[in-house]
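Colleague: Predicted structure and sequence below. I'll ask about it afterward.
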Amino acid sequence: MNEHWVDVCNADDISDEIPLAMPVDGYEIALYRVDGEVYATDNLCTHGSARLCDGFLEGHEIECPLHQGRFDVRDGRALCAPLTADIRTYAVRREGERVYVRIGLSS
């Protein structure tokens, strides 16, 4: 699969408290802003198929709303039970106020 960058939103569309779900080339991606940086992961929890955009973001951790498992949004690592699998992350870049996500390869 070829990689390509997709213009997904304006940086101001992403809240510091609430993840933003965006459909991107057939993927549903969650975008997070933490300390001014933007991160992107799959939006679906690997454990219970819950949407992470409905979870609780604290620092670099997103908590799944279904069973309270947490992932690190920087690298997708599953941080606690009941999670056993990481989530996919996507490279993000900003050009001015626009946010782009790289589709096709994991970051």
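Modeller: Right, received. Where do you want to start?
Colleague: contacts, neighbours, all on C-alpha from now
Modeller: Fine.
Colleague: Contacts only, for Cys80.
Modeller: Going by CA atoms under 8 Å, 6 or more residues apart in numbering, Cys80 touches Gly69, Arg70, Phe71.
Colleague: ok, structure two:
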Amino acid sequence: MSFVKVCPVDKIPAGGAIAVEVGDLPVALVRRGETVYAVGDLCSHAEVSLSDGEVEGTTIECWLHGSCFDLRSGRPVNPPATAPIATYRVKVEDGFVYVSPDGEGPGGRS
């Protein structure tokens, strides 16, 4: 499994999200405490950027219709979304975030 160096961890606001591209994949990076999650940045319901939404606990909310997704599994936790979003393996080394675009995996690594 390969990892791509994406950004310094301190570029991600504490308790917030940013949009990045990993290769040609739109990815939202979320930082909660010492844990960084990487999920697909497009809502499975409306295809808008999730990184523009609110983060609460281990969920991210789509700003358009209010669907929330679990950052660990990608599963929607409320409607109108019914399909999950992608999750990607993450590692943080020497202050930088690395994401594996090779396959989906559990969200959140520190």
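Modeller: Alright, I've got the coordinates. Computed from a predicted model, the values in this text were never measured in an experiment.
Colleague: tell me which of the contacts of Cys80 of structure 1 is nearest to Ile29 of structure 1?
Modeller: Phe71 (14.2 Å; CA to CA).
Colleague: Spit out the contact partners of the closest one.
Modeller: Here Phe71 of structure 1 is in contact with Glu61, Ile62, Glu63, Arg77, Ala78, Leu79, Cys80, Asp86, Ile87 (CA under 8 Å, 6+ apart).
Colleague: between these, which is nearest Val34 of structure 1?
Modeller: Glu61 (9.6 Å).
Colleague: Just give me the match in structure 2 for that closest one.
Modeller: Per TM-score structural alignment, the equivalent position to Glu61 of structure 1 in structure 2 is Thr59.
Colleague: So that match sits against Ser73, correct?
Modeller: No: applying CA atoms under 8 Å, one finds Thr59 of structure 2 not in contact with Ser73, separated by 9.9 Å.
Colleague: Show me whatever sits in contact with both of those two.
Modeller: Joint contacts of Thr59 of structure 2 and Ser73 (CA under 8 Å, 6+ apart) do not exist.
Colleague: And the strands in structure 2?
Modeller: 4-8, 17-22, 25-32, 35-40, 55-56, 59-61, 68-70, 87-93, 96-104 (DSSP state E).
Colleague: Switch those over to a markdown table; also include distance to Ser49 of structure 2.
Modeller: Putting those into a markdown table (distance: least, CA to CA, whole Å) gives the following:
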| stretch | distance to Ser49 of structure 2 |
| --- | --- |
| strand 4-8 | 18 |
| strand 17-22 | 8 |
| strand 25-32 | 8 |
| strand 35-40 | 9 |
| strand 55-56 | 13 |
| strand 59-61 | 10 |
| strand 68-70 | 13 |
| strand 87-93 | 15 |
| strand 96-104 | 18 |
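Colleague: Of the ones you listed, flag the one that's most buried.
Modeller: strand 35-40 (a mean of 26; mean count of other CA atoms under 10 Å).
Colleague: And the contacts of that strand?
Modeller: For strand 35-40 of structure 2, the external contacting residues (CA under 8 Å, 6+ apart) are 25-31, 71-72, 74, 85-92, 97, 99, 107-110.
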